[in-house]
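**Student:** For reference, the sequence and a predicted model appear below.
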Amino acid sequence: MTDAGRRNVRDLRRANRARLLRELYFHGPLSRQDLIQATGLSSASVSNVAADLIEAGVVVEAGAVESEGGRPRILLRVDDARFQVVGIDVGETRIRVERFDLGLREQAATDIPVDGARPDPRQVVAGIAGGLAELTAGTDRRILGVGIGVPGIVRQEPSAVVHGQTVGWDGVPLEELLRAHTGLPLFVDNGAATMGQAEMWFGSGRTTDSAVFLLIGSGAGACLIADGALLRGSSTSAGEWGHTNVEIGGRLCRCGARGCLEAYVGAEAVIARYLEADGAAALAAPGEENALGRIVELAGDSSAAGDAARRVLDETALRIGVGIANLVNLLNPKQVIIGGWAGLAMAPLLPRIREAAREHSLRLPFSQTSIQLGALGPDAVARGAATLPVAAFLASGGASSPTSRRAPAGAG
């Protein structure tokens, strides 16, 4: 057999392993007969691939089920406990580091505070390195890799470089900087993209192949899913929803432009607008999360501070709703899912957001779109980052690939 022939056989075998492994990961436990029906592979192929995966320790037997008129069928499942991954959310107020098993169940977590709205990349790298060292020390499980969700545009040049205009990062070689601290495979992507993948795999987006995931934190971003795949654009910057212009000559955005949506709906902007509306306000608790939570709480008061909070939050809901209407009219998604710590904190605004979106959308596309909150909570970015090494592991048919830094989005 020629080298090309051997490569073709090897590639086919790897593709079959990947197909079967994904089926077991997302839908297992399954019998071999189930796998034949689900994958379209022959009985011999399923038998051979399953044997390979069992021998490699990736798949294990998981009991049996009765079959009609025959022997019980042995169920197979992925051995989630044998492998682990790390997911990291590089936020603008903290770095969240979490270690998961292969099924994305949290095993350990730690938070590292970040100083300032424009964190020094060296401080962030040191924080990530410290969190990794803390969470991986003493574990006896094989760690497949580390996924990292960051604010800004991520380009592979060929290693991951971050262009985070709103946080002052102009071409930061994040992956190269982290290589001095770990030999684990690294996968870096935009935080909204990682959140979207987590929701597609395990959360509110599991039943659709067409969705927009909105990440609202200090700023605002989006992840666009069409036909089950992440829409990245020609320079990987698709999804910068927060920097669509909503008011000519409007408020100054952190990116340097005026009138961006983020300058009205990001937590930093909501807090600033509230302080402008109620100059006597005292948001005593430190930190954006506490301050935004206090504003939402004040909206239930009958005081002057409560009046100011209601006005600001009503405008915020209107702005988010109009921003969603633009997405509905432009992209016609089946779902719009709101996440991020600030988006979830503003959950009481959801009815007004839906109303504003309806008022500013074309009737037909809006009637086919649902608007809801994310199901995975504020750690969805870290969990989504952890899906990146998992996706590479599945795509390789159970052999981790340290050279693969970007994982495809999809529900499986």
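**Tutor:** Perfect, I can see it now. These figures come from a predicted structure and were not determined experimentally.
**Student:** use CA for all of it now, contacts and neighbours both
**Tutor:** Fine.
**Student:** ok, residue 106 touching residue 87?
**Tutor:** No: counting by CA atoms under 8 Å, residue 106 does not reach residue 87; the two are 9.8 Å apart.
**Student:** Identify the contacts common to the two.
**Tutor:** Residues touching both residue 106 and residue 87 (CA atoms under 8 Å, 6 or more residues apart in numbering): 98-100.
**Student:** ok, residue 106 and residue 87, which is more surrounded?
**Tutor:** Using other CA atoms under 10 Å, the more surrounded residue of residue 106 and residue 87 is residue 87, with 32 against 16.
**Student:** Okay, one more to line up with it:
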Amino acid sequence: MKAIILILINFLITFGFSVSDGLFAVVFKDVVGNGIFLSFAFFFYSFSKIIFSPFAGRILDSMGVERVLGFSLVLFTAVSAVFILSDDKIIILTARIIQGCACAFFRPVLLCAIASEGKFSNLGRRAGQLDISFYLALAAGTFYGGFLFDASGKTGVFISIALCCVMSLLLFLLFRECLKTHGTAKEKPSANRLIPAANPALTGYLVYIFFKAWGISSVCIYLPVLMHNQGFTASNIGFAVSIPPFVMAFFLLFTGRLADILKKNTMVFTGGAVAAASYLSIPFAYDLPSIILIIIIGGAAGAFSQPALAALLLESAPDGQTGRTIGLFNTVMGLGFSVSPIINGLLLKFAGIGSIFIIAGITGLLSSMYFADCTENLVGDAADYKY
């Protein structure tokens, strides 16, 4: 029951906000315009996720799943109310900061909840189920949002977000008892640490996720630009960029279970290396079938590695520091998403758009190899080391 409630809440929140986030520049055009305030809306949202993630992890270790999940859902609901009630750009920017804060709490609390539900042997399957609900909601919400905005304007979009938030909050209140856990902190010496104690595997995870986020950001931002430069129509570009969430959701049906059977670090390395190879091939694809094939391969590779990486992260978290480990992981991932556009902008100016995908592929391959080196002595489900 607990897993079902978590999956439903994850789906509702992701679906609700993906309705507007995919069309943010269009939905909020009358409020923030197309200039500096639009950039601020995205920057403050991303920056608040990065800043609040370590604190979210520490609070989660101290207070437990139920309280932190409730807090994040209240924040999401407050943001949806602001979207309905206010047209002031400063208030909307403040709401985006609060939305980023809520996201910083939301993902770690879901992962901690599935980790606390049972034994490590099923972590891959449970992490996969959580990610399936995320990608299905992301794909469906983005698709639905366009039709909803055309039919009822931004008011319909905002009401849809609010309904999803209210339903998720009601689910939480109705099933609050089954979500209760105590804080994960067990050892006083670690209670005041903002980040977890380092270990070789964790270092490998962080390097890997930084450059994975870098690669994903590179493709999401610059693949449409590359396709436009090659003369593809807007419908072709839209079709291509809508494929990854569906591919991820489909393959996660199988890869979550595989993560409980196969060696997890091998799955992560293989998925990362194949995804990086797909980035390297993008500049050499000149027709739509080739681009779609590359996107499908990259999405399948991402789905192959993702549940295994989530399970490894939870297994290897030091005692009493699960929340902080996830918080640090999300912070580094956010930095990868944030740094990538800056460097890629320079690459675009001085080396051309093809260099963006080449660099993303090379760094992805190198980070996958570094991950493999850091985890080669990893044995068992509880992340024991032969050091």
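**Tutor:** Alright, I've got the coordinates. Quick caveat: nothing in here was measured; it's all calculated off a predicted structure.
**Student:** How close are the two chains, by TM-score?
**Tutor:** In this superposition the chains share a TM-score of 0.25, using TM-score structural alignment, normalised by the length of the second structure; 161 aligned residues with a CA RMSD of 7.0 Å.
**Student:** so who does the residue nearest to residue 132 of the second structure when sequence neighbours are not counted touch?
**Tutor:** Nearest residue to residue 132 of the second structure, sequence neighbours excluded (CA to CA, 6 or more residues apart in numbering): residue 249, at 4.8 Å. Contact analysis of residue 249 of the second structure by CA under 8 Å, 6+ apart lists 131-133, 135-136, 303.
**Student:** For the longest helix anywhere in the first structure, buried residues please.
**Tutor:** Identified as the longest helix of the first structure according to DSSP state H is helix 304-331. For helix 304-331 of the first structure, burial by neighbour count (16 or more other CA atoms under 10 Å) applies to 305-310, 312-329, 331.
**Student:** ditto for stretch 161-177 of the second structure
**Tutor:** Using 16+ other CA under 10 Å as the test for burial, stretch 161-177 of the second structure gives 161-169, 172, 176.
**Student:** Would you check which pair of these lies furthest apart?
**Tutor:** In these, the most distant members under the criterion CA to CA are 161 and 176, with 22.0 Å between them.
**Student:** And the helices in the stretch 251-400 of the first structure, which stretches?
**Tutor:** For the stretch 251-400 of the first structure, applying DSSP state H, counting those that start in this stretch gives helices covering 262-265, 267-277, 288-298, 304-331, 341-345, 350-360, 363-367, 380-395.
**Student:** Export these to a markdown table and append columns for distance to residue 169 of the first structure.
**Tutor:** As requested, the helices of the stretch 251-400 of the first structure are exported to a markdown table (distance: least, CA to CA, whole Å):
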| stretch | distance to residue 169 of the first structure |
| --- | --- |
| helix 262-265 | 18 |
| helix 267-277 | 18 |
| helix 288-298 | 21 |
| helix 304-331 | 26 |
| helix 341-345 | 22 |
| helix 350-360 | 32 |
| helix 363-367 | 37 |
| helix 380-395 | 19 |
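**Student:** For residue 16 of the first structure, find the nearest of those helices.
**Tutor:** Closest among the helices of the stretch 251-400 of the first structure, using CA to CA: helix 380-395, at 10.1 Å.
**Student:** I'd like to know which elements the closest one is packed against.
**Tutor:** helix 3-27, strand 83-90, strand 94-101, strand 142-150, strand 186-190, helix 191-202 (3 or more CA pairs under 8 Å, 6 or more residues apart in numbering; DSSP states H and E).
**Student:** which residues are in contact with the third one?
**Tutor:** Surrounding strand 94-101 of the first structure, the residues in contact under the criterion CA under 8 Å, 6+ apart are 80-90, 106-114, 124, 127-128, 131-132, 135-136, 379, 382-383, 386.
**Student:** next SSE after that strand?
**Tutor:** Going down the chain from strand 94-101 of the first structure, the next helix or strand is strand 106-113, by DSSP states H and E.
**Student:** what angle separates that next one from helix 380-395?
**Tutor:** Here strand 106-113 of the first structure runs at an angle of 130 degrees relative to helix 380-395 (axes from the mean of the first three to the mean of the last three CA atoms, to 10 degrees).
**Student:** tell me which residues of strand 106-113 of the first structure are tucked away?
**Tutor:** So for strand 106-113 of the first structure, counting by 16+ other CA under 10 Å, buried means 106, 109, 112.
**Student:** Thanks a lot, see you next time.
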